[in-house]
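Participant: pasted the sequence and its predicted model underneath.
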Amino acid sequence: MAKISDKSITKLNSKKGLKYFLLDETMTPLKAVKLLNYETKLKKLQVELRKLQEWVENNDEKVVILFEGRDAAGKGGAIRRITQHLNPREFRVVALPKPTEEEQGEWYFQRYINNLPRKGKIVFFDRSWYNRAVVEPVNGFCTQEEYNIFMNQVNDFERMLIESGTRLIKFYFSISKNEQLKRFEDIKSSPLKKWKFSKVDQNAIKLWDSYTDYKNKMFEKTNTEISPWIIIKANRKSQARIEAMQQVLNLLPYNE
């Protein structure tokens, strides 16, 4: 068993540390220390994110942060931790539903353009225009021609965004096949989470290799110098959230 330092023992004896043991019969000292350390890091980073948001507001910046990845990769959870203490009037989380019949007749990027930030705002996309790069072709939601057109246009679209003053960050949350299966089982067995399990999720494991092929094509084509992908290893949710926060803070030149 790993030795616990005096500093960690002090943390365990705090109100928060004792609360973990009261609420969870399976809690161990080592696990409790990890949770306490995670919450400490989280709070510090959230303070910095508030400073970053003020910098965005004061300098009329426009920031777009994309969260992509397989189903159950932890994208939504990361967005919730990042935005937890931000001013809700100055940011939006966009998770677009299936396009309407009218939207299907528009230029593919149109409905995403309608959700881009104005000056002084941040927009978080919980899945983005990259649906057409992976999810749609894998599940037969678009034609081969529509896929080809998207892949030919997406780099130019992002270049125009960036050259027009929008700061773009692209995250891909990467999990293993076993971890995805484990999370699906957890979702299905939870009365509070099972609503999240969709028909697309049902096919995700079966279509794992197809997702991988299209994901690799996406990286090969769209991991550009001006708009690179940042891959977050997300088998450990807490670690993935901390890394995503730190990346945002490192990539934007706010005043610490």
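Facilitator: Looks like it came in fine. Numbers count the residues shown, from 1 in each chain.
Participant: use CA for all of it now, contacts and neighbours both
Facilitator: OK.
Participant: Arg70 contacts Ile175, correct?
Facilitator: Yes: with contacts counted by CA atoms under 8 Å, Arg70 reaches Ile175, the gap being 7.4 Å.
Participant: show me which of those two is the more surrounded one.
Facilitator: Arg70 (23 against 20; other CA atoms under 10 Å).
Participant: and that one, what does it touch?
Facilitator: For Arg70, the contact set (CA atoms under 8 Å, 6 or more residues apart in numbering) comprises Phe173, Ser174, Ile175.
Participant: as CSV, the residues you listed with distance to Thr100 and secondary structure would be great.
Facilitator: Putting the contacts of Arg70 into CSV (distance: CA to CA, whole Å; DSSP: H, G, I helix; E, B strand; the rest coil) gives the following:
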residue, distance to Thr100, secondary structure
Phe173, 28, strand
Ser174, 30, strand
Ile175, 31, coil
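Participant: so can I have CSV of those residues showing distance to Pro137?
Facilitator: Formatted as CSV, those follow (distance: CA to CA, whole Å):
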residue, distance to Pro137
Phe173, 19
Ser174, 19
Ile175, 20
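Participant: just the closest of these to Gln246, please.
Facilitator: Comparing the contacts of Arg70 against Gln246 with CA to CA places Phe173 closest, at 14.5 Å.
Participant: next, count neighbours for Trp129.
Facilitator: Residue crowding around Trp129 was assessed by other CA under 10 Å; the count is 19.
Participant: now do the closest residue to Ile230 other than its chain neighbours against Phe67, distance only.
Facilitator: In space, and not counting its chain neighbours, Ile230 is closest to Phe171: 4.9 Å by CA to CA, 6 or more residues apart in numbering. Separation of Phe171 from Phe67 (CA to CA, to the nearest Å): 5 Å.
Participant: comparison target, given below:
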Amino acid sequence: MSTSKKSTKPLVKRMRKRLYEDELERLQIELVRMQQWVIDTGARVVVIFEGRDAAGKGGAIKRVMQYLNPRFARVVALPTPNERERTQWYFQRYIQHLPAAGEIVLMDRSWYNRAGVERVMDYCTPEQYQRFLQQAPAFERMLVDDGIILIKYWYSVSDEVQEERFHSRRNDPMRRWKLSETDVASIARWEDYSRAKDAMFEATDHAEAPWWTIESDDKRAARLNTINHLLEQVPYEPREPKPVDIPARPDTDGYERPAKESFRYVPDHAERIQKKG
């Protein structure tokens, strides 16, 4: 990647922050209601997030997951397969992460790794790739036939915005881990990834589990579009969590707390910072 200084002016005019935050809050409240319906009815939901590196998948997943009950919702982001997993049927390592009744699974990349990075970077053989394109629609039809709600999103980002985000990650010590050698290589292989994506769509965009494309140069707009569409894809009836009665605190029965000096306390770093300020 070039080390030349990048312009600090953003390439995309983003949605107004206040408007974004207000609508995000409304949609996230609705997500909680939708999840309650999933829990109550025993529905099973799988949402696949795919797209180019730095397309905004992680940020969208974070906003979807933010207020959901983590006992019934989880993010699946699998690492590189180990030696044993590489000898399994390709879909095998993903099956164990599918939801049980009442659960929502958000997949930060999925079995479609084979049709994308594995294909472009020659991490799989041509035979394995072709077998995947043949088996993926059948595999997904089995999931849908069994009652799983399967939703597939593709995040589409322009080459200019992707490179801008790569530079931002490189210069940010908290996000530098997101920038891998494979990510950087995607700049030089932009058209290879485009061809791989086109072939993947042609083979796996079927009526039972279609691909939905989300333009993601504007991250704020992409997140709202994702949540709004996700809510439309789940045939739920809004449900509120069951009300909880909080009892009055009983009168003391003479308990006395031990002296503070008998406990080990974490040093008050926050107080030191405030004094310095």
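Facilitator: Okay, I see it. These figures come from a predicted structure and were not determined experimentally.
Participant: TM-score for the pair, please.
Facilitator: Overlay of the two chains. TM-score (TM-score structural alignment, normalised by the length of the first structure): 0.87; 227 aligned residues with a CA RMSD of 1.4 Å.
Participant: and the residue mapped onto Tyr90 of the second structure from the first structure, helix, strand or coil?
Facilitator: Under the alignment (TM-score structural alignment), Tyr90 of the second structure pairs with Tyr108 of the first structure. Here Tyr108 of the first structure is recorded as coil under DSSP: H, G, I helix; E, B strand; the rest coil.
Participant: now swap in Ile230 of the first structure and tell me
Facilitator: strand.
Participant: how about the helices of the stretch 51-200 of the first structure, start to end?
Facilitator: Using DSSP state H, counting those that start in this stretch, the helices of the stretch 51-200 of the first structure run over 75-83, 101-104, 110-113, 135-139, 144-163, 177-189, 199-204.
Participant: make sure Glu243 of the first structure is actually in contact with Ile232.
Facilitator: Yes: contact criterion CA under 8 Å: Glu243 of the first structure and Ile232 qualify, at 7.2 Å.
Participant: more neighbours, the two?
Facilitator: Shown here are Glu243 of the first structure and Ile232; by other CA under 10 Å, Ile232 has more neighbours (20 against 16).
Participant: Gln130 of the second structure versus the aligned residue in the second structure for that one, what's the distance?
Facilitator: Using TM-score structural alignment, the equivalent of Ile232 of the first structure in the second structure is Ile214. To Gln130 of the second structure, Ile214 of the second structure is 26 Å away according to CA to CA.
Participant: who's in contact with the spatially most central residue of the second structure?
Facilitator: By CA atoms, centre = their mean, the second structure has its centre lying nearest to Ile61, at 3.1 Å. Applying CA under 8 Å, 6+ apart to Ile61 of the second structure gives the contacts Phe49, Val75, Leu106, Asp108.
Participant: alignment lookup: Asn225 of the second structure to the first structure.
Facilitator: That one, Asn225 of the second structure, aligns with Glu243 by TM-score structural alignment.
Participant: tell me the helices and strands packed up against the helix or strand hosting that match.
Facilitator: Assessed by DSSP states H and E, Glu243 of the first structure sits inside helix 237-251. Identification of packing neighbours for helix 237-251 of the first structure by 3 or more CA pairs under 8 Å, 6 or more residues apart in numbering; DSSP states H and E yields helix 29-58, helix 75-83, strand 166-174, strand 229-233.
Participant: now these in a markdown table, with distance to Lys206 of the first structure?
Facilitator: A markdown table is the format used below for these (distance: least, CA to CA, whole Å):
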| stretch | distance to Lys206 of the first structure |
| --- | --- |
| helix 29-58 | 33 |
| helix 75-83 | 21 |
| strand 166-174 | 17 |
| strand 229-233 | 22 |
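Participant: next up, the contacts around Asp53 of the second structure.
Facilitator: Asp53 of the second structure touches Gln162, Asp183, Ser186, counting by CA under 8 Å, 6+ apart.
Participant: nope, Glu30 of the second structure is what I meant
Facilitator: Counted by CA under 8 Å, 6+ apart, Glu30 of the second structure has contacts Leu231, Pro238.
Participant: what does it correspond to in the first structure?
Facilitator: Matched by TM-score structural alignment, Glu30 of the second structure corresponds to Glu48 in the first structure.
Participant: so which of the helices and strands packed on helix 237-251 of the first structure is nearest Lys215 of the first structure?
Facilitator: Here strand 166-174 is closest among those (CA to CA), at 9.8 Å.
Participant: what does the closest one correspond to over in the second structure?
Facilitator: Against the second structure, strand 166-174 of the first structure falls on residues 148-156 (TM-score structural alignment).
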